[in-house]
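Colleague: please work out how this folds:
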Amino acid sequence: MTETTDKPKVMSERALKTRAKIMDATRAFIVREGVGRLSIDKIVKESGTSKGAFLYHFKNRKALFCALVEEYVDHLNERMNAHMGKYQNSEEPLILGYASWYEDFDKDDGGYAVLGVALLALLLHEPDALKPFHDWYAKVFKMVQDSPIKTPQLLTAIMAFEGFFFTHKMGFDSLDKETKEATWRYIIEQVAPQPKKKASKSPDKKLPA
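Modeller: Have a look, this model is predicted:
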C-alpha cells in the first residue's frame, strides 16, 4: 500500500512554501545524486529548512518518495489528457495522443523526463512507492482493452511508443527526426488509420465586373 505524506488538509502560506522548498531540493538532489544517496539530513541541509519542518510534512523518507511519485503521475495524467483531448472525435484517441505527446516531448517536459528516470531507481530502494506508476499503467492498459481497436494491435503500438519514450529519457535516442516521424506515421496508419478529409470545394470564381 502506498504511504501517504500525512500533510494537513489546510496549510499556511509559510508551510506551503516550506513543503515546496523540500520538494524542490529533493528533485534536484535525486537528479544529481540518485535516490540511494538521499537522506533526511541531506535534504534538510539542501533545502535550508529544519528536521522538524521536514517531519511536519513527511513522516519519513519513504513518504517523501511517495509524494514525488504522486506528483510525477499527476504530470503524466495532465500531459496524456491534454494530448488525447486533441483527438476526442477520432475512433481511438489513445494512440494519437501518445504520438502527439512524444512529438512534443521536449517542448512540454519541464525536466520531468530526467526526474522520471531517476525515480525508477526506487525499484531497488522503496518499490512500494512506485504504486502510482503501476496504477497509471493499469489505467492505460484498461483503455487499450476497452478500445474498439483489437487489443493486440493497439497494445503493440502503445508499447512501441513506450520504447520511444524510454530510449529518449535514457539518452539513447540517436534516430533523426525524419526517421522517427515516418515510424510514427506507419504505426498510426497500421493501427488507427484516419479517414481522409474531403477536399473542400473552392468557391466559384467570378470575373471582375
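
Colleague: every contact and neighbour count from this point should use C-alpha atoms.
Modeller: Will do.

Colleague: let me know whether Met80 touches Ala99 as I believe.
Modeller: No. Met80 is not in contact with Ala99 according to CA atoms under 8 Å; the separation is 10.4 Å.

Colleague: so for the two, which sits in the more crowded spot?
Modeller: Looking at Met80 and Ala99 with other CA atoms under 10 Å, you find the greater number of neighbours at Ala99, namely 23 against 17.

Colleague: so what's that one closest to, chain neighbours aside?
Modeller: Spatial nearest neighbour of Ala99, chain neighbours left out: Trp184 (6.6 Å); criterion: CA to CA, 6 or more residues apart in numbering.

Colleague: which stretch of helix or strand covers that neighbour?
Modeller: Using DSSP states H and E, the element containing Trp184 is helix 177-191.

Colleague: give the other helices and strands that the one helix or strand Asn77 maps to contacts.
Modeller: Asn77 belongs to helix 61-84 when elements are defined using DSSP H and E. If contacts are counted by 3 or more CA pairs under 8 Å, 6 or more residues apart in numbering; DSSP states H and E, helix 61-84 sits against helix 13-33, helix 93-103, helix 112-119, helix 131-146.

Colleague: now the second one, please; I'll put the structures next to each other:
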Amino acid sequence: MAKRSRSKSIQSRELLAAANQVVVSQGVEALTLNAVANAAGVSKGGLLHHFPNKEALIAAMIQQALDKFVETLNDELAREPAPDTPGHWVRAYIRASALDDQENYELHFNLLAANFTNPELLKPMRDFWENCHNKIVSSGLDPKVATMIRLAMDGLWLTNLHGFAPLQEPLRSQVIETALTLAQP
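Modeller: Here you go, the predicted model:
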C-alpha cells in the first residue's frame, strides 16, 4: 500500500484497524510498528505520532475491543425485555457473548498480542471481567447457575474462535436458548 501524503491525516481508529488486520491475518508475532504502518499506508513516524510504542498500540487495541464489547453489552441491557428482574444482567451477557462476528473474535487476537508482549496490558480486561462476574453472581439467580452460564458462554465463544469443534446450527442456537432459559427468574 502506498504511503499517505503528508497532507492526509490518519485517525487512530484506522491505525487500530490496521493493527487488528495484521494480527488476524499474520499472527501476533507479525505485530510490529513497521507492519502496522505498512498496513495503514503511513510512515512509521505517522504511526508513532498516535502510538509512541508497541505497548501503547496494543493497549489501545485492547481498549477498543473492550469498548466494543461494553457497547454491545449495554445495548443488550437496554433491549432486555424484563429489566430489573433476576437474571436480566446474565441474559444480556448471554446475548452479547453469543454474537458471532469477526470483530468479536478480534478481541481474542488483541488479548494474545497483549499477553505475548506484556501481560499487564490485560489489566483493563481482567478488571472488566471481574466486574462482569460480580454482576452475574449478584444478578438474583443462584450464583452457581449464573456462573455456569457465564462459563458456558465464554466456552462457546472460545470454541468457535479457535475452531475447537465449534457448534453448528441448530445446536448452537439451541445451546444459547437453553442458557437464556436457565437465566430466567
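
Colleague: just to revisit the earlier point, so which of the helices and strands packed on helix 61-84 of the first structure comes closest to Ile188 of the first structure?
Modeller: helix 93-103 (7.3 Å; CA to CA).

Colleague: pull the distance from that closest one to the chain's centre.
Modeller: On the basis of CA atoms, centre = their mean, to the nearest Å, helix 93-103 of the first structure sits 12 Å off its chain's mean C-alpha point.

Colleague: list the contacts of it.
Modeller: 79-80, 83-87, 143-144, 154, 157-158, 161, 164-165, 184, 188, 192 (CA atoms under 8 Å, 6 or more residues apart in numbering).

Colleague: if you set the cut-off to 6 Å instead, what comes out?
Modeller: Helix 93-103 of the first structure has contacts (CA atoms under 6 Å, 6 or more residues apart in numbering) with His83, Met84, Tyr87.

Colleague: give me the neighbour count for Glu76 of the second structure.
Modeller: Glu76 of the second structure, neighbours per other CA under 10 Å, totals 19.

Colleague: ok, now Gln184 of the second structure?
Modeller: Close neighbours of Gln184 of the second structure, defined as other CA under 10 Å, add up to 15.

Colleague: count the residues that sit near the equivalent of Lys62 of the first structure over in the second structure.
Modeller: With TM-score structural alignment defining the correspondence, Lys62 of the first structure maps onto Glu55 in the second structure. Residues near Glu55 of the second structure, counting by other CA under 10 Å, number 15.

Colleague: ok, Glu55 of the second structure to Ala113 of the second structure distance?
Modeller: Shown here: Glu55 of the second structure relative to Ala113 of the second structure, a distance of 10 Å by CA to CA, to the nearest Å.

Colleague: for Ala56 of the second structure, same thing?
Modeller: According to CA to CA, Ala56 of the second structure stands 12 Å off from Ala113 of the second structure.

Colleague: residue nearest the centroid of the first structure?
Modeller: The residue lying closest to the centre of the first structure (CA atoms, centre = their mean) is Leu76, at 3.0 Å.

Colleague: what residue in the second structure is paired with that residue?
Modeller: Leu76 of the first structure maps onto Phe69 in the second structure, with residues paired by TM-score structural alignment.

Colleague: quick one: residues contacting that match.
Modeller: Residues counted as contacts of Phe69 of the second structure (CA under 6 Å, 6+ apart): none.

Colleague: do the same with Asp84 of the second structure
Modeller: Contact analysis of Asp84 of the second structure by CA under 6 Å, 6+ apart lists nothing.

Colleague: and it, what element?
Modeller: Assessed by DSSP H and E, Asp84 of the second structure sits outside every helix and strand.

Colleague: ok so, going back, Ala56 and Ala113 of the second structure: which is more packed in?
Modeller: With neighbours defined as other CA under 10 Å, Ala56 of the second structure and Ala113 compare such that Ala113 has more, 26 against 14.

Colleague: show me the contacts for that one.
Modeller: Ala113 of the second structure touches Val28, counting by CA under 6 Å, 6+ apart.

Colleague: that older thread, contacts only, for the match of Lys62 of the first structure.
Modeller: With contact set as CA under 6 Å, 6+ apart, Glu55 of the second structure has no partners.

Colleague: and with 10 Å instead?
Modeller: Met61, Ala113, Ala114, Thr117, Asn118, Leu121 (CA atoms under 10 Å, 6 or more residues apart in numbering).

Colleague: my read: the third one touches Met61, true?
Modeller: So the one you mean is Ala114 of the second structure. Yes. Counting by CA atoms under 10 Å, Ala114 of the second structure touches Met61, with 9.0 Å between them.

Colleague: for PyMOL, what selects the buried ones among the contacts of Glu55 of the second structure?
Modeller: Restricted to buried positions by 16 or more other CA atoms under 10 Å, the PyMOL selection for these reads:
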select buried, resi 61+113+114+117+121
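
Colleague: average gap between the helix holding Asn77 of the first structure and the second structure?
Modeller: Once superposed with the second structure, the aligned residues differ from helix 61-84 of the first structure by a mean of 0.6 Å; criterion: mean CA distance after the TM-score superposition for the first structure.

Colleague: got the buried residues for that helix?
Modeller: 61-70, 72-73, 76, 79-80, 83-84.
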